[in-house]
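Participant: what's the 3D shape of this:
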Amino acid sequence: MDHISQRICRGDLAPGEKLPSVRTMAVEAGVNPNTVSRTYMELEREKIVESRRGQGTFVTEEKQVIEKLRKSQAAVQADRFKSSMEQLGIDKETAFQLLNNTWDGNGGSS
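Facilitator: Below you'll find the predicted structure:
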C-alpha cells in the first residue's frame, strides 16, 4: 500500500491512470495476488483509487484526496526522521541543520 501511495504522490501514477492488474502487480511486487487485491480494496476504501467494473482500477482524479495522501505520507516520513534523530541523540537544531545541508546538496556534514 505504501509503495502504491508513494508512486501516486510522486506522480509516477497520474490521476486517472489505470493501475496494473492484480496479477501484474503481484508479479512486480513478488507477493501473492490476494495481497494486491486486499491492497487495492483498502486504497479504494480510502478513495485513493476507484474500481470501474470491467475496466480495472484507476487512481482517483480528486486532487484533494491526492494532496491529503501526500501530506499524510510526508508526516509519516517526518516522524521517522524525528525518531531517528532522537535515537542518535541529535537535537532539533542540529537535525534541521543537517536536513538543510542535505536539501541544498551540501551533504549531511557541516
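Participant: C-alpha only now, for contacts and for neighbours.
Facilitator: Fine.
Participant: Surely residue 15 is in contact with residue 65?
Facilitator: No. Shown here, residue 15 and residue 65 do not form a contact pair, counting by Cα atoms under 8 Å, at 10.3 Å.
Participant: Those two: who's more crowded?
Facilitator: residue 15 (18 against 15; other Cα atoms under 10 Å).
Participant: Now do the same for the more buried one: helix, strand or coil?
Facilitator: coil (DSSP: H, G, I helix; E, B strand; the rest coil).
Participant: The protein: helices as residue ranges?
Facilitator: 2-10, 22-29, 33-45, 63-87, 92-103 (DSSP state H).
Participant: who touches the first one?
Facilitator: I take that to be helix 2-10. Outside helix 2-10, the residues that touch it by Cα atoms under 8 Å, 6 or more residues apart in numbering are 13, 14, 15, 59, 66, 67, 69, 70, 73.
Participant: Kindly reformat those as a markdown table containing distance to residue 100.
Facilitator: Listed next are the contacts of helix 2-10 as a markdown table, based on distance: Cα to Cα, whole Å:
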| residue | distance to residue 100 |
| --- | --- |
| 13 | 29 |
| 14 | 29 |
| 15 | 31 |
| 59 | 33 |
| 66 | 26 |
| 67 | 24 |
| 69 | 24 |
| 70 | 21 |
| 73 | 20 |
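Participant: one more to line up against the first:
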Amino acid sequence: MVRPQALMIQIATGDPRPIGKQIVDAVRMKIATGELKPGNQLPSVRGLAQQLTINPNTVAKAYAELTTEGWLESRQGMGLYVAEPRQRLSDAERERRLDDAVGRFINDVIPLGFPPDEVQARIAHEFQQLVPRKRA
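Facilitator: Next up is the predicted model:
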C-alpha cells in the first residue's frame, strides 16, 4: 500500500492571501517544481488540517480547487493523488495570468530602486533553483 506523501507546507499568518489560497499555491508549486510527482498520494483532509492546525473545511476547499483545476485526482476510497501533467489552462488564460503576475511584480519592485540587471539576475537565479531539471 502506497503511503501519502508528506506535504511540507507552512501557513504564514501575516500573508494577505487566505489560508486556502496559500495551500493551493504551495501544492501547485510543489507539483510544478517536481517535488510532488504524478501518482504521489497527498495527506487526507483531516491529516493536513491537523498538521497545519487549521479547519478541515479549509483544506477540503483547497483540495477541491486543485482537483477541479486538474492538479489532483481523486481515487474513490483511496484518497487524492497528483494527476498526470496536462495543460490545465488555455494559452490565452496562461498569457493573461503571466501579464497580471508581471504587472504586480513590477509595481512591487520598481519603487525599491534596484537596477533592472540586478532584478533580472535574481529572477534568473530563482528560476534555476525552482524549475525542475529536464532529464535525458
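Participant: Selecting buried members of the contacts of helix 2-10 of the first structure in ChimeraX, what would you type?
Facilitator: Selecting only the buried entries of the contacts of helix 2-10 of the first structure in ChimeraX, with 16 or more other Cα atoms under 10 Å as the criterion:
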select :13,14,15,59,66,69,70,73
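Participant: re the thing from before, is it possible to export the helices of the first structure to JSON lines including distance to residue 55 of the first structure?
Facilitator: Listed next are the helices of the first structure as JSON lines, based on distance: least, Cα to Cα, whole Å:
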{"stretch": "helix 2-10", "distance to residue 55 of the first structure": "19"}
{"stretch": "helix 22-29", "distance to residue 55 of the first structure": "12"}
{"stretch": "helix 33-45", "distance to residue 55 of the first structure": "14"}
{"stretch": "helix 63-87", "distance to residue 55 of the first structure": "21"}
{"stretch": "helix 92-103", "distance to residue 55 of the first structure": "41"}
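Participant: Of all these, which one comes closest to residue 54 of the first structure?
Facilitator: helix 22-29 (13.4 Å; Cα to Cα).
Participant: Name all residues that make contact with residue 83 of the second structure.
Facilitator: 38, 39, 70, 71, 72, 73.
Participant: Alignment lookup: the first one to the first structure.
Facilitator: In the first structure, the residue paired with residue 38 of the second structure according to TM-score structural alignment is residue 15.
Participant: Compute the distance between that match and residue 52 of the first structure, please.
Facilitator: 14 Å (Cα to Cα, to the nearest Å).
Participant: what's the answer for residue 7 of the first structure, then?
Facilitator: 20 Å.
Participant: For the two, work out which one has more neighbours and name it.
Facilitator: Counted by other Cα under 10 Å, residue 7 of the first structure and residue 52 do not tie: residue 7 has more neighbours, with 13 against 10.
Participant: So which residue is smack in the middle of the second structure?
Facilitator: The second structure has residue 28 as the residue nearest its centroid, 2.2 Å off, counting by Cα atoms, centre = their mean.
Participant: Go through the contacts of helix 2-10 of the first structure and say which is closest to residue 27 of the first structure.
Facilitator: For the contacts of helix 2-10 of the first structure, the nearest to residue 27 of the first structure is residue 13 (17.9 Å; Cα to Cα).
Participant: To which residue of the first structure is the residue nearest to the centre of the second structure aligned?
Facilitator: Per TM-score structural alignment, residue 28 of the second structure is aligned with residue 5.
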